[in-house]
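# Could you work out the structure for the sequence below:
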Amino acid sequence: MIARVWRGWTARDDADRYERLLRTEILPDIAAQSGEGFRGAAVYRRPDGDDVAFMTVLRFASMDAVRHFVGTDPQKAHVPPAARALLRRFEDEAVHYDVVVDNREQ
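Predicted coordinates for the structure are as follows:
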């Protein structure tokens, strides 16, 4: 399994709206676009100075499944226009890790 990790930052006043956008639009769209290689997501949130940092960890069955989602450049960040409107800054690239332990409760 592959974990795709990416981070973005919002203003404090936009954090709840961004979280809602992730829950209601972005993550469901990712699941629909990714096909059966998508294995779920986790989103982490924390205050960071005047901003709020978000880290997303998307799980995929393989790097081929990642490429199915983002195309030939798997490092390229996927940041839809609605997200860009709420983010102050974000990473241009995602990083990928092989998942070696995953003991999430089912």
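
# CA only for contacts and neighbour counts going forward, please
Fine.

# ok, and the closest non-adjacent residue to Val5?
Val57 (4.6 Å; C-alpha to C-alpha, 6 or more residues apart in numbering).

# Report the contact partners of the one you found.
Applying C-alpha atoms under 8 Å, 6 or more residues apart in numbering to Val57 gives the contacts 3-6, 41-43.

# Would you do the same for the sequence below? I want to compare the two.
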Amino acid sequence: MIERIWHGWTTPEAADEYERLLHDEIFPSFADEGIEGYRGFRVLRRANRNDEEVEFVTVMRFDSLDAVKEFAGEDHEQAHVPPEAESVLSRYDDRARHYEVRVRGEK
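Predicted coordinates:
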């Protein structure tokens, strides 16, 4: 299992809209692409200390690095940011990071 981790930031005013886009439009569209080995996503959210911006961490799960490449292309670390997301993000990582899941502690 591979987890693709990426960070983006919004203003507090745009945070709810970005979260809605992720949940209602962006991630469902990824699932609709029918990528073999795509296993879903998680979204983490937190406000910074001064409440000046909101950080989002997206975690996508894939069976293998080949599945990640099917999703993201040969340069699989390149961020995949749809235009509707760019319109509400104030900044974001240009590259995603990929980690092999070694231990799972779920009940």
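
# Can you pull the TM-score for these?
Aligned and superposed, the two chains score 0.94 in TM-score terms (TM-score structural alignment, normalised by the length of the first structure); 105 aligned residues with a C-alpha RMSD of 1.0 Å.

# that's a strand at the residue nearest to Val5 of the first structure, yeah?
Yes - the assignment for Val57 of the first structure by DSSP: H, G, I helix; E, B strand; the rest coil puts it in a strand.

# Counting neighbours, which of the contacts of Val57 of the first structure comes out on top?
Ala3 (24 neighbours; other C-alpha atoms under 10 Å).

# and it, what element?
strand 2-11 (DSSP states H and E).

# Would you mark the buried spots in the helix or strand just after that strand?
Later in the chain than strand 2-11 of the first structure, the nearest helix or strand by DSSP H and E is helix 15-21. Neighbour counts over helix 15-21 of the first structure (16 or more other C-alpha atoms under 10 Å) mark 15, 18-19, 21 as buried.

# Give the other helices and strands that helix 15-21 of the first structure contacts.
Contacts defined by 3 or more C-alpha pairs under 8 Å, 6 or more residues apart in numbering; DSSP states H and E place helix 15-21 of the first structure against helix 81-86.

# What residues in the second structure pair up with the helix it packs on?
The alignment of helix 81-86 of the first structure onto the second structure (TM-score structural alignment) spans residues 83-88.
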